[in-house]
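[1] Okay, sequence plus prediction incoming.
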Amino acid sequence: MGYVTAGKEYSRDSRYLTTRITADGRDGYRVEPGRYRLVVSRACPWASRAVIVRRLLGLEEALPMAVASPVHDERSWNFGLDPGGRDPVLGIERLQEAYFARDPGYDRGITVPAVVDVRTGRVVTNDFPQITLDLSLQWTAHHRAGAPSLYPWELRPQIDSVNEVVYRDVNNGVYRAGFAGSQEAYAEAYRRLFDRLDWLSERLAASRYLVGECITEADVRLFTTLVRFDAVYHGHFKCNRHKLSEMPVLWAYARDLFQTPGFGDTVDFDHIKRHYHLVHTDINPTGIVPAGPDLSGWLAPHGRGALGGRPFGDGTPPGPVPPGEAVPPAHTPLG
């Protein structure tokens, strides 16, 4: 959770639990279907990366998912969406219980996504950049037939390079603007954000995807910020030079991905708006959740197919959303 500190630039706490779940179990945690639970919030862009990658790769059965309530307090994410306010598998009311089960003195962020070992009830990792890479590279034995290659060997240097600047200036850049504690810090974050969005517009004007001709990890990471832009970042975080819908190339690119199975069908705009506007009380003390924006534009034709590209490469689209994981129809234009 972010917060404003008067007079200071926003700095993200990046002290994550970096234990990895791998095919060979070298960190003590071996990939095993059903052993772990992926805890997410559909409101959180970092968690949404894992939700999308899990769905694209067809890991729904191998890695079951728990969805936290979009609204939390200082005691962390809770399972208020579940009957009795408890996760039905882990049996806990708040995610912090799984963190404290690992380390009773844990003093870092209680963040999502988090992967919990069901056997012990302990968080294994909340290292969100590594989680999605490991889903691609370590969980291959459990990928669906036709799963795309989101982090192909030959493109990794380019993907890593794009991800680095997108994280710094866009993914985290909107937070640096929204939680800036001084006019100077805000102005610098604002400048870097829109300079980078202009750079991305130029890059994507002639290329359907960020790296290569297929969807990769880079597209997933950019999408989760873009899909929240008009709903929360433009107004709530004061990233208001233009709306996404006023940036033609990025708007078409985002719609293209949204309309691709595995992307838009994971997005819950109600959760997104309620989280940002109700949790960030230092930014929005009235707790009023905006009624807009109109979501129908997400389904408008995007024309990006004219640029070529093969969304899933040699693979295939994921199948229907599994029962129990669908976003409520009223929370998405896809409904």
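    Nice, thanks for sending it over.
[2] For the rest of this, base every contact and every neighbour count on C-alpha atoms.
    Fine.
[3] would you say residue 116 is within a strand?
    Yes - Residue 116: assigned to a strand according to DSSP: H, G, I helix; E, B strand; the rest coil.
[4] out of everything not next to it in sequence, what's closest to it?
    Using CA to CA, 6 or more residues apart in numbering and skipping the chain neighbours, the partner closest in space to residue 116 is residue 123 (4.2 Å).
[5] List the buried residues in the host helix or strand of that neighbour.
    Counting by DSSP states H and E, the element that carries residue 123 is strand 122-125. Residues of strand 122-125 classed as buried: 122, 123, 124, 125 (neighbour count, 16 or more other CA atoms under 10 Å).
[6] The closest residue in space to the last one that isn't next to it in sequence and residue 168, how far apart?
    Read it as residue 125. Nearest residue to residue 125, sequence neighbours excluded (CA to CA, 6+ apart): residue 17, at 4.9 Å. According to CA to CA, to the nearest Å, residue 17 stands 21 Å off from residue 168.
[7] want to compare, so here's the second one:
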Amino acid sequence: MSYVRPAKGYSRDSRYITTRITADGRDGFPVEPGRYRLVVSRACPWAQRAMIVRRLLGLEKALPMAVAGPTHDKRSWTFDLDPQGRDPVLGIERLQEAYFARDPDYDRGITVPAIVDVPSGEVVTNDYAQITVDMSLEWSAYHRDGAPDLYPAALRPEIDAVNEEVYADVNDGVYRTGFAKSQEAYGAAYERLFARLDRLSERLEQSRYLVGETITEADVRLFTTLVRFDAVYHGHFKCNRHKLSEMPVLWAYTRDLFQTPGFGDTVDFDHIKKHFYLVHSHINPSGIVPDGPDPSGWLEPHGREALGGRPFGDGTPPAPPSPAEAVPPRHPARPS
């Protein structure tokens, strides 16, 4: 995730490295298990999408993961969670090093998620939207038995349309609200955000999932914004018409996903809050990280089963995360 702050509004730096890793290797990078390393931060909603899709599809062994710490400076995400502050496979302290290995003159955002080619040490791609789609379509030979179809062919036009609206108004909308530099820019982003949340509530009132009867890419993309809403966006970004917990349909929908294997077990509220409240010092100059909100409500019954639907379709839930990838139990909201 990367951003710039113009004088009054906000514009995301979307100049991604769009090289793809494909089954046929047409961009020069064929799918090969163990060759690449997915670099994420548990704090970042864009990176968490890749973590969720990787878990749901069972790509943990085929696509190993490196976890950067929750904070970064102007230069880069760092591997301060690892011994000696270096990723044990890539041998680097900062993700920036992999970007500069690809292009010494690289002048864009040092973002996560990023996929690094281990033999060369170079970033292959940081195109977050394509990364998860390619996990579904290009890495299919390495999916686990029972992996769900997160991007079914018959539903792709509808999924793409929903994703476009959710990205513009919600995923990016919370940032346009939080980083606004004028009352006018803030008000416009605020109204657009909550108008879309109202429409999503109406859509989900009679449907368990956003598109079709199973979890799809669309649910993954919306979830990572909603799960952060009360912890950071409501207060820190002034998205405060209502908390998520005060929007009954969306609150139940997000709890339903949180309690679904592969979703809540990738959520680290400690990292999320540390990132937003410490890195955005222009918004929170005191550097105080709030203790709340109380996360215990995430495990309350949601009642969404009454709407039908099958989370994994004809597939099965993923196995629990390995001990090496499990989120530390820093809070009581741990889905079983």
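    Sure thing, it's come through. Quantities reported herein were computed from a predicted structural model and do not represent experimental measurements.
[8] Can you calculate the TM-score here?
    Once superposed, the chains reach a TM-score of 0.99 (TM-score structural alignment, normalised by the length of the first structure), with 334 aligned residues with a CA RMSD of 0.9 Å.
[9] Which elements pack onto the longest helix anywhere in the second structure?
    The single longest helix within the second structure, with elements called by DSSP state H, is helix 183-204. Here helix 183-204 of the second structure touches helix 173-178, helix 248-258, going by 3 or more CA pairs under 8 Å, 6 or more residues apart in numbering; DSSP states H and E.
[10] Residue 42 of the second structure: how many residues sit nearby?
    24 (other CA atoms under 10 Å).
[11] For residue 178 of the first structure, which non-adjacent residue is closest in space?
    Nearest non-adjacent residue to residue 178 of the first structure (CA to CA, 6+ apart): residue 237, at 3.8 Å.
[12] Could you pull up the residues touching the one you found?
    Counting by CA atoms under 8 Å, 6 or more residues apart in numbering, residue 237 of the first structure touches 174, 175, 177, 178, 179.
[13] circling back to that earlier point, the residue nearest to residue 116 of the first structure touches residue 117, doesn't it?
    Yes - using CA atoms under 8 Å as the test, residue 123 of the first structure is close enough to residue 117 to be in contact (6.2 Å).
[14] returning to that earlier point: where does the strand holding residue 123 of the first structure sit relative to the chain's centre, distance-wise?
    Centre-to-centre, strand 122-125 of the first structure and its host chain are 19 Å apart (CA atoms, centre = their mean, to the nearest Å).
[15] Show residues contacting it.
    Against strand 122-125 of the first structure from outside (CA under 8 Å, 6+ apart): 16-21, 98-102, 114-117, 131.
[16] Which single one of the contacts of residue 237 of the first structure is nearest to residue 196 of the first structure?
    residue 174 (11.4 Å; CA to CA).
[17] Tell me, how many residues neighbour the closest one?
    27.
[18] Also residue 91 of the first structure?
    Around residue 91 of the first structure there are 14 residues (other CA under 10 Å).
[19] That one should be in a strand, yeah?
    No - assigned with three-state DSSP, residue 91 of the first structure falls outside any strand and is coil.
[20] What is the equivalent residue in the second structure for it?
    Using TM-score structural alignment, the partner of residue 91 of the first structure in the second structure is residue 91.
[21] list the contacts for that match?
    Residue 91 of the second structure sits in contact with no residue, where contact means CA under 8 Å, 6+ apart.
[22] how near is residue 166 of the second structure to residue 26 of the second structure?
    Distance, residue 166 of the second structure to residue 26 of the second structure, by CA to CA: 31 Å.
[23] So between the two, which is more surrounded?
    Neighbour comparison, residue 166 of the second structure and residue 26: the larger count goes to residue 166, with 21 against 11 (by other CA under 10 Å).
[24] which element is the more buried one on?
    Going by DSSP H and E, residue 166 of the second structure is part of helix 156-166.
[25] and that helix, which stretch of the first structure?
    Mapping helix 156-166 of the second structure onto the first structure (TM-score structural alignment) gives residues 156-166.
[26] Mind listing what's buried along the matching stretch?
    Neighbour-count burial for stretch 156-166 of the first structure flags 156, 159, 162, 163, 166 (criterion: 16+ other CA under 10 Å).
[27] ok, now stretch 277-291 of the second structure?
    Within stretch 277-291 of the second structure, the residues that count as buried by 16+ other CA under 10 Å are 277, 278, 279.
[28] Next, the distance between the ends of it.
    From its first residue to its last, stretch 277-291 of the second structure covers 11 Å (CA to CA).
[29] do stretch 174-190 of the second structure as well
    8 Å.
[30] any idea how far it is from the chain center?
    Per CA atoms, centre = their mean, the centroid offset for stretch 174-190 of the second structure relative to its chain is 22 Å.
[31] Then stretch 242-249 of the first structure?
    In terms of CA atoms, centre = their mean, the centre of stretch 242-249 of the first structure is found 20 Å from the chain centre.
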